[in-house]
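Asks: I need the structure of the sequence given here:
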Amino acid sequence: MDKKLPSLTTESRNERTMHIDTADTMEILRIMNEEDQKIALAVQQVLPDVEVAVKFAYESLKKGGRVIYIGAGTSGRLGVLDAVECPPTFSTPSHMVQGIMAGGEKAFVKAVEGAEDKEELGEQDLKAIHLTADDTVIGIAASGRTPYVIGALKYARSVGSKAVALSCNENSLISQVADHSIEVVVGPEVLTGSTRLKAATAHKMILNMISTTSMVHLGKVYENLMVDVHVSNHKLKERAINIIHKVTGVSYETAKEALETANNEVKTAIVMLGTEQDYEASTALLQQAHGYVRKAIELSKK
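Replies: So this is what the prediction gives:
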C-alpha cells in the first residue's frame, strides 16, 4: 500500500459529507452545489500561475509550436476535450493544440488498466508526435503523482519544451519535474478520492483559460466575438453571419454575401466591409496585421 496516498488533499475525507449516504436528494444536491462554489475561488488563488502557463502556450503557438495536454483517466479526457474544441472555435489546425491520454484514443471511452503506471509510456507518447523545443507540454494529474505524466514532463524538459504541471495537491510530484506548476487545491471531494468532481471542474476551468487566452492573444477574437470560427455547418454559418452583422452593422443579406465572397472567412469579411476593399487586399491587410482584425482595419487608413 502507498502510505503517502491517504495524506493527499485529493484523498482526504470531507467532514461535511460524512453522512451523505443517509441524506435525501435535495440535501445531496445542496451539499454538492456548496462544495462546487469553492472551486472558482480556488482557481482565483492560482491565477498568477495560470498566467505563466498562458505565456508559455502563447509563445509556443506564435512561433509555430504546439500546446500538448497529457494525462491519464479523467485528466487526460479533459485535455482532449479542450483540444478538440479549438479547431471549430478558432479555425486552428488539429495539431496546434493536442490532447494525449494514457492508453490512447480507446481510453477516452473505456479505461485502460495500468496505462498510467509507467513513466516510459508518457515519454513514448510524446516521442510519437515528435515533440520539439518549440512546444509546450501541460501535464494534468489531480493527485499530482501519476507516473505517466511524470515521464511525459521529464521528457518534455529533456528536449527543451516548456513543461507545466497541473494538479490539485500542494508540493506534488509532477510539480517537481516541471518548469512551472499550477497547484489548485479545491479541498476534499464530496466522495472521497473522486477527483472527477471538484478537481476535474477546476482543471477544466484552467484549461479553458489557457487555450482561450492564448487564442485571444493570437488575434482570433475581435471584441468578444469568435471571428475565426470555422464555418463547417449551417449553425456555424449562421453564427458567422451574425458576427459580421454585429461588428459592421450591415444587413443580414450583406453580411451573408460578404462571408461567401470571403470564402467563409469571418475576419476577412469584416475587414472587407470595414475597409471597402476586395478579398485579396483584405487578406493582405490581415497578413500584415498578423491576423488581428482591429489592426488590419487601422492599417488600411494609413
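Asks: okay, CA-based contacts and neighbour counts for the rest of this
Replies: Will do.
Asks: So Asn233 versus Pro93, what's the distance?
Replies: Asn233 is 17 Å from Pro93, where distance means Cα to Cα, to the nearest Å.
Asks: quick one: which of these two has more around it?
Replies: In this comparison of Asn233 against Pro93, neighbours counted by other Cα atoms under 10 Å, the higher total goes to Pro93 at 11 against 8.
Asks: I have a second one here; can you model it like the first so I can compare?
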Amino acid sequence: MTITESASNYTNLEKMSTAEILININREDQLVALAVEKVIPDIEKLVEMMVPRFNNGGRLFYIGAGTSGRLGILDASEIPPTYGASPELVTGLIAGGDSAIRNAVEGAEDDADQAWIDLSAFDLTTNDTVVGIAASGRTPYVIGGVRAAKESGILTACITCNPSSKLADSVDIPIVAEVGPEFVTGSTRMKSGTAQKLILNMISTTLMVRLGKVKGNKMINMQLSNEKLINRGIRMILEEVPSLNEEKAKEMLKKYGSVKAVIENS
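Replies: Below is the predicted model of the structure:
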C-alpha cells in the first residue's frame, strides 16, 4: 500500500467535535511545509535547468488528473495576470480535457497515451519542460505523458507524494514530498494537494523571478485589469520613482501600459 492510501492517524472522525476535527486537520497540515522543505534541492535543480531553456523560447507544461490536474491549471492560469507573460508560456493539461476541470471524466486518467496526444498539439521542442503531477505517482495518463516526453528529449519532472513510484522513476527530476497519511484516509486533495500547490508556487514564482519578471519584490509586469491593480501599479511606481507624483504616475501608467515601462521611461 502506498503512503497516500495508508490509513489515517485518526479514527472515529464522526465522533469528533467540530473543534477537534479542525485542530487535527491543522496539526496534519503543519507537517506539509516541513515535507516540502526537504525537496527544495530537487526544485532548485528543476528551475536551474528550466531557465536556459526558457531563455531559448522554452515553455512549461503541467499534466495531471483530478485535483492534481486542476492545481496545475490553476498555477498556469495565474502566470499571465501576475507576471504579464504570454498564456502560452505555462500550460496546464488535465485528463479528460477542460470539462474535467469541474466534473470528473470517467476513466480519463487511465489512458496512458492521451497525455502525449494532448501535448503533441503544442509542437513541443527540446527547450520545453513537462511536469507530471500525481499524488499517488501511479496515474497512467501522467506516467505515459512524461515517458513519451522524456523519450523525445524533453526535460521532465514530477510532483508526487509517494517514494519509489512509477512516476518518479519515469522522469529526469522527481520531486517527492512525503507528507504521510491523509486526515481522511486517501483524500489526497488535503495534505498531498497542499504540498503540490506549495511546490507549484515555488517552481513558477522562482522561474518568473529568474526570468526578470520581478523588480525588487514587485510584480512590475502584472496586467492592469482592474482598478485595484491600477492603484497597486501607481504605488509601485511612486516607490520606484519618488520624483513622480500620483497624478503623473497614473498618466504615465495609462500611456505606457505597464509598471515596468513607466520605470524604464522615467
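Asks: What would you report as the TM-score here?
Replies: Once superposed, the chains reach a TM-score of 0.97 (TM-score structural alignment, normalised by the length of structure 2), with 265 aligned residues with a Cα RMSD of 1.0 Å.
Asks: and Leu191 of structure 1, what pairs with it in structure 2?
Replies: Under the alignment (TM-score structural alignment), Leu191 of structure 1 maps onto Val184 of structure 2.
Asks: I'd like to know how many residues surround its match.
Replies: Val184 of structure 2: 19 neighbours (other Cα under 10 Å).
Asks: Ok, Glu109 of structure 2 next?
Replies: There are 22 residues near Glu109 of structure 2, going by other Cα under 10 Å.
Asks: for the one 4 residues further on, same thing?
Replies: Other residues near Asp113 of structure 2 number 15, with proximity taken as other Cα under 10 Å.
Asks: That one against Gly144, yeah?
Replies: Yes. With contacts counted by Cα atoms under 8 Å, Asp113 of structure 2 reaches Gly144, the gap being 5.8 Å.
Asks: State the number of residues packed around the closest residue to the match of Leu191 of structure 1 other than its chain neighbours.
Replies: Leaving aside its chain neighbours, Val184 of structure 2 sits nearest to Ser8 (6.0 Å; criterion: Cα to Cα, 6 or more residues apart in numbering). A total of 17 residues lie near Ser8 of structure 2 under the criterion other Cα under 10 Å.
Asks: quick one: Ser8 of structure 2 and Val39 of structure 2, what's the gap?
Replies: For Ser8 of structure 2, the distance to Val39 of structure 2 (Cα to Cα) stands at 23 Å.
Asks: same deal with Gly212 of structure 2?
Replies: Applying Cα to Cα, the value for Gly212 of structure 2 to Val39 of structure 2 is 24 Å.
Asks: Leaving out chain neighbours, which residue sits closest to the equivalent of Cys86 of structure 1 over in structure 2?
Replies: Cys86 of structure 1 maps onto Ile79 in structure 2, with residues paired by TM-score structural alignment. With sequence-adjacent residues excluded and distances taken as Cα to Cα, 6+ apart, Ile79 of structure 2 is closest to Ala85, at 6.3 Å.
Asks: which residue ranges form the strands in the stretch 51-200 of structure 1?
Replies: 67-71, 97-101, 136-140, 162-167, 180-183 (DSSP state E, counting those that start in this stretch).
Asks: so what's the residue mapped onto the residue nearest to Val184 of structure 2 from structure 1 up against?
Replies: Under the alignment (TM-score structural alignment), Ser8 of structure 2 maps onto Asn14 of structure 1. With contacts defined as Cα atoms under 8 Å, 6 or more residues apart in numbering, Asn14 of structure 1 is in contact with Pro188, Glu189, Val190, Leu191, Thr192.
Asks: what about the residue nearest to the last one when sequence neighbours are not counted, which helix or strand?
Replies: This points to Thr192 of structure 1. For Thr192 of structure 1, ignoring the flanking residues on the chain, the nearest one in space by Cα to Cα, 6+ apart is Arg13 at 5.4 Å. Using DSSP states H and E, Arg13 of structure 1 maps to neither a helix nor a strand.
Asks: Could you give the number of residues near Arg13 of structure 1?
Replies: 17.
Asks: Next: Asn242 of structure 1.
Replies: Neighbour tally, Asn242 of structure 1, other Cα under 10 Å: 18.
Asks: To which residue of structure 2 is it aligned?
Replies: Matched by TM-score structural alignment, Asn242 of structure 1 corresponds to Arg235 in structure 2.
Asks: Kindly report the same for Ala102 of structure 1.
Replies: Using TM-score structural alignment, Ala102 of structure 1 lines up with Ala95 in structure 2.
Asks: May I ask you to confirm that that match is in contact with Glu109?
Replies: Yes. Under the criterion of Cα under 8 Å, Ala95 of structure 2 makes contact with Glu109 at 5.4 Å.
Asks: what touches both of the two?
Replies: Common contacts of Ala95 of structure 2 and Glu109 (Cα under 8 Å, 6+ apart): Ala65, Tyr141.
Asks: Now do Ile243 of structure 1 against Ala40 of structure 1, distance only.
Replies: As defined by Cα to Cα, Ile243 of structure 1 lies at a distance of 30 Å from Ala40 of structure 1.
Asks: Between those two, point out the one with more neighbours.
Replies: For Ile243 of structure 1 versus Ala40, neighbours defined as other Cα under 10 Å are more numerous around Ile243 (22 against 16).
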